[in-house]
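Undergrad: What follows is a predicted protein model with its sequence.
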Amino acid sequence: MSNTNILYKQGAEGRIFKINYFGKPAISKERFKKKYRNEELDKRLTKERIRAEAKSILRCKNAGICVPAVYLVDFEGRRIILEYIDNSETISDLIDKLTTKNCDESNEKLKEISIKMGDVIGKMHYNNIIHGDLTTSNILIKYESDSTWNLYLIDFGLSYIKSSDEDKAVDLYVLERALTSKHSNVNWFFDEFLISYRQYGENNERIFKKFNEVRARGRKRTTIG
């Protein structure tokens, strides 16, 4: 493994490096030590979070959902090493790019992506995987060829396994808020996504009912301030 690490992204929980892992481009996600916590407690909580992330990714892969491969889980190093998805871009960036063109072809592409996203997230929730940070920045489109692409889910750092309709509804609400705040010029995108999502699995009508409750609570909090 190469020692050349390039800082790729930094957040509140840790740093992400782009590295070379035995000849393969990879991502190393390294979690910060929380100095305000008891050292043993911090170590245990970090281990649980890394384990949960790896478990969610592997469960997605077993369900046929495109996710980065897990190369290494390193509890002592407080890190997880994952496949780097090359020839890709975030759905957030792609929406921005396509909406500037504002043509029928771009809108058709966006509709196709929204439908595929509904299918992928529906499958994820059907397998009781809660992403925890479901935004358009955490979904990649990977181009396999000029006419073939796949959607990859990334950044499972806040994920967990749970069958709760409420938790799945919150996932959907987070995605809606991300779309509303960053891509208000395509307000139909989430509606198309939901049509596709609701067709996956027999419990999705129940989840959708719970989603409307979560959405109503969120709007009430926003109104009250």
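TA: Right, received. Where do you want to start?
Undergrad: use CA for all of it now, contacts and neighbours both
TA: OK.
Undergrad: What about the closest residue to residue 29 other than its chain neighbours, how many residues nearby?
TA: Leaving aside its sequence neighbours, residue 29 sits nearest to residue 16 (Cα to Cα, 6 or more residues apart in numbering; 4.5 Å). Neighbourhood size, residue 16 [other Cα atoms under 10 Å]: 21.
Undergrad: Next: residue 72.
TA: Residue 72 - counted by other Cα under 10 Å - has 14 other residues nearby.
Undergrad: Go ahead and confirm it touches residue 53.
TA: No: proximity of residue 72 to residue 53 does not meet the contact threshold set by Cα atoms under 8 Å, at 12.0 Å.
Undergrad: I'd say the residue nearest to residue 29 and residue 79 touch.
TA: No: using Cα under 8 Å, residue 16 is not in contact with residue 79, being 9.4 Å away.
Undergrad: Spit out the residues that contact those two alike.
TA: In terms of Cα atoms under 8 Å, 6 or more residues apart in numbering, residue 16 and residue 79 are both contacted by the residues 28, 29, 30.
Undergrad: here's the one I want to compare it with:
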Amino acid sequence: MTKPITEETITELYSSMAMVPKSLCIADLGCSCGPNTLFFTREVVKIVDKLSRKHGHKSPEFQIHLNDLPGNDFNFIFQSLLPRFQAELRPAGFGPCFVSAVPGSLYGRLFPAKTLHFVHSSYSLMWLSKVPGGIEEMNKGNIYMSITSPKSVINAYYEQFQRDFSTFLKCRSEEVVAGGKMVLTILGRKSDDASCKEGCYIWELLAVALQQMVDEVSNFHI
């Protein structure tokens, strides 16, 4: 569903450039380390190369920055996924791809000022930088917003998201070049109810499972 949006955005970026830079700088924020980690990067490289050929330009070099929290398994990406990725691109004649890891929170500065041409983030921005302060007592028995959570808990999560997302946009505004683009995919819901099943039901089930585990440990005696 997001592929046409990405292609349209990259096309707009390419068309808006008075002169295509020798090196195109792309950041994938919240890249994780699974089999789909380099899928987005592969698609962007293909789209840019297609546009370059269409306009009679040489395919640019690509600076690919993979970002996630420091605990992400970047070694797996570089040992297992990157060689296959490079092997796929090499015969196609695409411009060189220089891939780097950038560990750190996306709610802070990650890159030098005015260096990024395109930023992508998929299903990362719904994760907050921290649990809102002071809700432990108000939200007992829950690990997120549930049907039993008071309004104050829902407001606390909302305010934390507002702070985090504003910080994210501020940081990216300093890092993205003039005319740069972003494509952000964020989990949403159709209902106005913050504790509806389409958004939070899985967390209620997880909370029940965790509570049962705690109870079993508490009742266990050697």
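TA: The structure has been received and is ready for your questions. On a predicted model such as this, the values are computed, not experimentally measured, just so you know.
Undergrad: And the TM-score between them?
TA: Once the chains are laid over each other, their TM-score by TM-score structural alignment, normalised by the length of the second structure reads 0.32; 104 aligned residues with a Cα RMSD of 5.0 Å.
Undergrad: thinking again about what came up before, which one among the shared contacts of residue 16 and residue 79 of the first structure gets closest to residue 173 of the first structure?
TA: Nearest to residue 173 of the first structure among those, counting by Cα to Cα, is residue 29 at 26.0 Å.
Undergrad: how about the closest one, secondary structure?
TA: strand (DSSP: H, G, I helix; E, B strand; the rest coil).
Undergrad: related to what we said a few turns ago, nearest to residue 170 of the first structure among the shared contacts of residue 16 and residue 79 of the first structure?
TA: Nearest to residue 170 of the first structure among these, with distances taken as Cα to Cα, is residue 29, at 24.8 Å.
Undergrad: Show the contacting residues for that closest one.
TA: 14, 15, 16, 17, 79, 80, 81.
Undergrad: What separation do you get for the third one and residue 27 of the first structure?
TA: In other words, residue 16 of the first structure. 7 Å (Cα to Cα, to the nearest Å).
Undergrad: how about JSON lines for the shared contacts of residue 16 and residue 79 of the first structure, with distance to residue 104 of the first structure added?
TA: Shown next, in JSON lines, are these (distance: Cα to Cα, whole Å):
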{"residue": "28", "distance to residue 104 of the first structure": "40"}
{"residue": "29", "distance to residue 104 of the first structure": "39"}
{"residue": "30", "distance to residue 104 of the first structure": "43"}
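Undergrad: Show me what whichever strand or helix holds residue 223 of the first structure is packed up against.
TA: Element membership for residue 223 of the first structure, per DSSP states H and E: helix 204-224. In terms of contacts (3 or more Cα pairs under 8 Å, 6 or more residues apart in numbering; DSSP states H and E), helix 204-224 of the first structure is packed against helix 165-182.
Undergrad: Mind listing residues that contact the next helix or strand after the helix it packs on?
TA: The first helix or strand that comes after helix 165-182 of the first structure along the chain, using DSSP H and E, is helix 189-197. Residues outside helix 189-197 of the first structure that contact it (Cα under 8 Å, 6+ apart) are 110-111, 114-119, 121-122, 176, 179, 204.
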